[in-house]
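Q: got a sequence here, can you model it:
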Amino acid sequence: MAGTATANDPRNVLRWFIQYLVQRKLCTLEGLRRVALFQGGLDTRIGQLAAIRGYLDARDIVRILMEQADSDLAFGELCVRHGLMTPAQRDDLLRLQKDQFLLFCACMEWAGTLDPDALGRIRREFLDHLAASTERPRPPSGGFPAVEAQPRSAASVRDVLRKVREVAALPEMVQRTLAVLDGADADLDVAARVIEADPVMATQMLRIGNSALFALRGRVTNVRKAVLMLGARGTRQVVLSTAAAGAFAKVGGDCGRRLWTHSILAGRWAAALARARALSEPEDAAVAGIVHEFGTVVLHQYFQGEMAAVERAQARGTSEREAELEAFGLTHAEVGAFLCQQWTFPARVVESVLHHHALPAKLRALNRLDPLAKVVNAACRLADLDPDRFPHEWIALLGEEFVAYHGLTADLLDQLAPDVRRQAEELTSILG
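A: Next up is the predicted model:
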């Protein structure tokens, strides 16, 4: 009958494998539950699987997104063409996409249920057992077609990225300022002159420079003094925060206001956590927090029909990620990271934007993750919490796995929250 699972169907093999694990007490039910939860939240697009396998890092993923804006080739093909993956690695990922049994085995390793050596031995024993049985389905002998699964065609992903690239340029003054501030040889005097030429930016620089946000010594009376006292990274933070305020305002309505309030809080939480973790350059954390929703902003501005469809799908119970993949072939996090790369933001900021919604299990499974991305991921969740609740209530709402992964405690949140809230309110009053 059409649609009936055959003996060689990997779904049948997977069912037998789970039964095999349980009957021989090779894995606990709790361990299997963790694997199921991990696999249920797993993004099985080839770039995401490649990151977990360790074939790609965030910069590689965004580099290929940049290439996709000008190519009809699938993601995996572009990776091979640019030497980021071998054909064998690409084919390994394509098999994971098609074969639920192989994917489940990989998820057992990634979720930490079994170590790779034990898993390899158990898998070999199971397949030998399966091959010797006349009553159980045999594992597929010829494998499955290596066809890259994509929610939408490479051409449609290209069209989305190309339009984003064309319409979402930073204001010229912001681009010039960032270019001057980029690198170890940042020229603060030139940056000050560029900012002085823009009355709005100059005013905001003075207002923020004289606020308690940076706690500068003495009153700041001119832009040059503000820039010199803030330094390159502090000045970059102010310039981008001001530009972000204008971008969020263009979305308009409750949506724009909600995104802006969330982003300000995320920026302050990210900076506070970065300092608490003694990370270098907490200003980068603040910038990543402020800009992490830029992908959402751009999609709302220039793809209104598609975003309306995303919202309708979410109202029906579809996850945000699934709805965005159906509409765009991309998530707003990927669009945001694409923009940050286009604007030549620091690589750690790009990575933080890319992973800001990732679950702890996914972050833990990644072979390479900048500590800043971990901080920003936590900050984005903290920014959504009800400020009227107590820190111990926040801990309960965040969940045991999230709290353990990020090393959060009620005492830490209680210590950081007052300054975070005060700084966010002050920044909102200045930037609008």
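
Q: from now on I want contacts and neighbour counts done on CA atoms only, so please keep to that.
A: OK.

Q: in the stretch 251-400 of the chain, which spans are helices?
A: 253-276, 282-291, 294-302, 304-315, 320-328, 332-342, 347-354, 360-365, 371-382, 391-398, 400-406 (DSSP state H, counting those that start in this stretch).

Q: second input sequence below; structure requested for side-by-side comparison:
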Amino acid sequence: MTVSHLVIPGAAVPTTPAATPSSDLEAVLSSIDTMAAQEPTAAQIVSMVDSDDTDARTLARILTSDVALAGRVMKLANSAYFGMRGRVTSLQVAVTVVGFPTVRTMATVALSGLDDESRLPEGFWTMSTTVALAAATLAPRFGQRPQDALCLGLLAPLGVALLHHGDREGYAELAAAEPTAAGRRAAEVRRYGIHAFRLTAVALEQWGFPSSMVTPLGAVDDHGSQDGALLRAALEVATRLTVEDHVPVPVEELTGGQLGEDAVVAVLDRVRAEADELRVAMLGE
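A: Just a heads-up that it's a prediction; the model follows:
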């Protein structure tokens, strides 16, 4: 099959078939449309695109229909990341603390089944939360909001979960053979005709997420593009913390000189200290 129907604006997506695709990407993408029926509250939140038209009271009222999701929002609001440990006692305040984009991200996690670790590749949430915290910590250096960067980092691996779900054994072999993020993306293109980040971008675009969430995913391999610079830096930080024997790539090269190695040390320390708590909050453990 071809992937010409998966084109993302501004991204160089392959237009030739993968050599031996072992899962039907059209089926993967069509499954995105059926997820809403299984998680109606999460789907309603995801569909509320314009945050300016949604206040905290309305969002809290909708969240009360899903006890598990509401509990995760409360736990995240009381986490170290938001600096409100133990002080948030109402759902409306929790929504205000974490913000609409984060609630929507958490709803997307529930909608797409990312809150069930048994269905995900090993270490999925360790990498996801590490990338998210690294992106949020580095965001001001790139003129971006930490909250938006946190959401991007949390959702970036969605495509990994979709590919793994459709080709569990094959994707496990691919991931074991390619421990680095860049190597894995190249292997994904060879096997499926598209890499996981671009598949994430397709899903987010289909769900109505803004271009600020979609564009960096398509630009992650274009080192000449500043759109993907923050995500590239965050991925490098996460890889240094989670992949044994990783050979560091200078962040100056990944960010077009926007970030130097001197800025990475403090980021590594913070991410190492807080990533596990963020994972627990996102999964409601």
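
Q: one step back: okay, the helices of the stretch 251-400 of structure 1, which one's buried deepest?
A: Stretch with highest mean neighbour count among the helices of the stretch 251-400 of structure 1: helix 282-291 (a mean of 28; mean count of other C-alpha atoms under 10 Å).

Q: orientation of that helix relative to helix 332-342 in degrees?
A: Comparing the axes of helix 282-291 of structure 1 and helix 332-342 via axes from the mean of the first three to the mean of the last three C-alpha atoms, to 10 degrees yields an angle of 130 degrees.

Q: mean deviation of helix 282-291 of structure 1 from structure 2?
A: On superposition with structure 2, the mean distance recorded for helix 282-291 of structure 1 (mean C-alpha distance after the TM-score superposition for structure 1) is 1.3 Å.

Q: what does that helix rub up against?
A: Helix 282-291 of structure 1 has contacts (C-alpha atoms under 8 Å, 6 or more residues apart in numbering) with 233-234, 237, 240-241, 244, 263-272, 274-275, 336, 346, 348-350, 352-353, 372, 375-376, 379-380.

Q: check which helix or strand covers residue 180 of structure 1.
A: Under the criterion of DSSP states H and E, residue 180 of structure 1 resides in helix 172-181.

Q: how far does that helix sit from its chain's centre?
A: With C-alpha atoms, centre = their mean, to the nearest Å as the basis, helix 172-181 of structure 1 stands 25 Å off its chain's centre.

Q: then stretch 423-432 of structure 1?
A: Distance of stretch 423-432 of structure 1 from the chain centroid (C-alpha atoms, centre = their mean) equals 25 Å.

Q: buried residues, that stretch. List them.
A: Buried residues in stretch 423-432 of structure 1, counted by 16 or more other C-alpha atoms under 10 Å: 423-424, 426-427.

Q: mark which of those residues are part of helices, please.
A: If you go by DSSP state H, the buried residues of stretch 423-432 of structure 1 have 423-424, 426-427 in helices.

Q: mind putting these into JSON lines with distance to residue 178 of structure 1?
A: As requested, those are exported to JSON lines (distance: C-alpha to C-alpha, whole Å):
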{"residue": "423", "distance to residue 178 of structure 1": "24"}
{"residue": "424", "distance to residue 178 of structure 1": "23"}
{"residue": "426", "distance to residue 178 of structure 1": "24"}
{"residue": "427", "distance to residue 178 of structure 1": "21"}
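
Q: closest to residue 21 of structure 1 out of those residues?
A: Relative to residue 21 of structure 1, the closest of these is residue 424; by C-alpha to C-alpha it sits at 50.8 Å.

Q: OK, contacts around the equivalent of the closest one over in structure 2?
A: Here residue 424 of structure 1 is matched to residue 275 in structure 2, going by TM-score structural alignment. Counting by C-alpha under 8 Å, 6+ apart, residue 275 of structure 2 touches 126, 129-130, 133.

Q: tabulate these (CSV), appending distance to residue 258 of structure 2.
A: Shown next, in CSV, are the contacts of residue 275 of structure 2 (distance: C-alpha to C-alpha, whole Å):
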residue, distance to residue 258 of structure 2
126, 26
129, 23
130, 21
133, 18
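
Q: what do we get in structure 2 for residue 235 of structure 1?
A: Taking TM-score structural alignment, residue 235 of structure 1 has residue 103 as its aligned residue in structure 2.

Q: how about the helices in the stretch 51-200 of structure 1?
A: Along the stretch 51-200 of structure 1, the stretches classed as helices by DSSP H, counting those that start in this stretch are 58-68, 75-81, 87-98, 100-110, 116-132, 154-167, 172-181, 188-196, 199-209.

Q: where in structure 1 does stretch 195-202 of structure 2 fall?
A: Residues 331-338 of structure 1 are where stretch 195-202 of structure 2 lands when matched by TM-score structural alignment.

Q: likewise stretch 63-83 of structure 2?
A: Counting by TM-score structural alignment, stretch 63-83 of structure 2 sits on residues 195-215 of structure 1.

Q: pull out the buried positions in that stretch.
A: Judged by neighbour count (16+ other C-alpha under 10 Å), stretch 195-215 of structure 1 contains these buried residues: 195-196, 201-211, 213.

Q: now do the same end-to-end measure for that stretch.
A: 21 Å (C-alpha to C-alpha, to the nearest Å).

Q: OK, contacts around the residue positioned nearest the centre of structure 1?
A: Residue closest to the average C-alpha location in structure 1 (C-alpha atoms, centre = their mean): residue 355, at 1.9 Å. For residue 355 of structure 1, the contact set (C-alpha under 8 Å, 6+ apart) comprises 333, 363, 373, 377.

Q: residue in structure 2 paired with it?
A: Match for residue 355 of structure 1 (TM-score structural alignment): residue 219.

Q: appreciated, that's everything.
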